[in-house]
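**Q** Take a look and give me a structure for this.
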Amino acid sequence: MNREQWRPFLKQWSEEWIVGHDPEQDAPLDDEVIRNGWLGFAPASAEEVAAAEARLGRTLPPSLREFLLTTNGWRDAGNFIYRLAGTSELAWLADTDEDSGWIDAYRDTEFADEDEDEEPEGEILARSLRLSLDGDAAIMLLDPKDVDERGEWAGYWLASWSGMGPERFDSFHDLMKDQYDSFHSLRRQGSESGS
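**A** Predicted coordinates:
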């Protein structure tokens, strides 16, 4: 997904999130979000993306690079992720003190596949790039070892309360699309139960 595709998708997401916001149940929206109708931030510059790649020692996958060149971070990436990192905030999960507990929690857990060919979730988490900065005991990651022919890294969504291990997606774009669909699904369920 390039910038010309990200911008309208994220604009639609922003508008729908703002319209669906329930001040009695949801966290308050930033004044800037309401004023601009945009959950994102100013775009990162090519220099900021290059600096992040140099700091991380890897070229970022295409859909994440284009996302950052559209918005340097994101608010409310679904109902359980409150903030996505911008270029200066991207970090390897293993290098983040506050989030590195995820790795230990998922090493050799009951979620690890009994198949010896399957890699334990803790090992995937140990090498992954942390995308989310704040969430409801949930996290979003990208795995630099699981790369497709387009250069896209596999994405993961994980919540400690889900009762499941990490949920895999083919790319950052697919992970974001799932978060968008999930927010609509949960809003629909809420309105149906409230009727």
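
**Q** going forward, measure contacts between C-alpha atoms and count neighbours the same way
**A** Fine.

**Q** Would you mind pulling up the elements that the helix of greatest length in the chain packs against?
**A** In the chain, with assignment by DSSP state H, the single longest helix is helix 172-194. Secondary-structure packing of helix 172-194 (3 or more C-alpha pairs under 8 Å, 6 or more residues apart in numbering; DSSP states H and E): helix 62-68, strand 153-159.

**Q** ok, so what distance separates residue 4 from residue 126?
**A** From residue 4 across to residue 126, the span is 33 Å (C-alpha to C-alpha, to the nearest Å).

**Q** next one: residue 35
**A** 39 Å.

**Q** Looking at these two, which has the bigger crowd around it?
**A** residue 126 (19 against 8; other C-alpha atoms under 10 Å).

**Q** And what about residue 145, helix, strand or coil?
**A** strand (DSSP: H, G, I helix; E, B strand; the rest coil).

**Q** That one and residue 129 touch, don't they?
**A** No: Residue 145 is beyond contact range of residue 129, at 10.6 Å (criterion: C-alpha atoms under 8 Å).

**Q** Please provide the structure for the following sequence as well, for comparison with the first:
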Amino acid sequence: MDLYPNSDLHALILANGGAFAENEARSILAQLITVVSHCHRKGVIHRDIKPDNVLFGSWNSVKLADFGSAEVVVAGEATTGIVGTPYYVAPEVLSGWDYGEKVDVWSAGVVLNIMLAGFPPFYLETAVEIFDAVLRANLRFPPRVFQSVSPKAKDLLRRMLCKDVYRRFSAEQVLRHP
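**A** The predicted structure follows:
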């Protein structure tokens, strides 16, 4: 097993005191989504993307760890089961519907929100409250926190954290977003 002594994204967020500059968040997200896209092309849905599972070999080397909840699916098929971490789980997982690879895009969108704002988009106290907020998926950008975030970054967040799975971006679409 490779050793990644340079920490994980969660520790980096804590050390940074919250939010990153947009260009730093863009760099990390691009690397993460490149990995996610590769997984999806191979038929692998990670299902537990969160900062703790994003490791750094260096700033140019983002790795995705902990495939313990991952599922291998044949193209066009879906999976079921409630797995993941409360803040990062997609609404369709909580609804008990069959779901596909876009659950990873949702989770990566939550990670992006944390990198830009310093907190998750649906931040509440208990798992039940978090799940209710995720199911509503009412995404907001508090002006005092998001004042320095570009309209393009907010647009990307809206497309990654879209409750409608058919309108939610795929990993490839995220990579092509300006």
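
**Q** Superposing both, give me the TM-score.
**A** Scored against TM-score structural alignment, normalised by the length of structure 2, the superposed chains reach a TM-score of 0.29; 102 aligned residues with a C-alpha RMSD of 6.2 Å.

**Q** any idea of the angle the longest helix of structure 1 forms with strand 153-159?
**A** Here helix 172-194 of structure 1 runs at an angle of 30 degrees relative to strand 153-159 (axes from the mean of the first three to the mean of the last three C-alpha atoms, to 10 degrees).

**Q** Show the subsequent helix or strand relative to whichever strand or helix holds residue 34 of structure 1.
**A** Here residue 34 of structure 1 sits within helix 31-36, counting by DSSP states H and E. Past helix 31-36 of structure 1, further along toward the C-terminus, the next helix or strand under DSSP H and E is helix 46-56.

**Q** Show me what that following helix packs onto, helices and strands only.
**A** So helix 46-56 of structure 1, by 3+ C-alpha pairs under 8 Å, 6+ apart, packs with no helix or strand.

**Q** That helix: which residues count as buried?
**A** 48, 49, 50, 52, 53 (16 or more other C-alpha atoms under 10 Å).

**Q** okay, the residues you listed in TSV with distance to residue 172 of structure 1 next?
**A** Formatted as TSV, these follow (distance: C-alpha to C-alpha, whole Å):
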residue	distance to residue 172 of structure 1
48	19
49	16
50	18
52	17
53	16
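
**Q** Out of these, which two sit at the greatest distance?
**A** Greatest spacing in the buried residues of helix 46-56 of structure 1, by C-alpha to C-alpha: 48 and 53 (8.7 Å).

**Q** give me the number of residues near residue 72 of structure 2?
**A** Neighbours of residue 72 of structure 2 using other C-alpha under 10 Å come to 15.

**Q** before we move on, back to that, more crowded one of residue 145 and residue 129 of structure 1?
**A** The neighbour comparison of residue 145 of structure 1 against residue 129 (other C-alpha under 10 Å) goes to residue 129, with 24 against 11.

**Q** Just give the nearest non-adjacent residue to that one, would you?
**A** residue 92 (4.4 Å; C-alpha to C-alpha, 6 or more residues apart in numbering).

**Q** show me what contacts the one you found?
**A** Taking C-alpha atoms under 8 Å, 6 or more residues apart in numbering, we find residue 92 of structure 1 in contact with 56, 127, 128, 129, 130.
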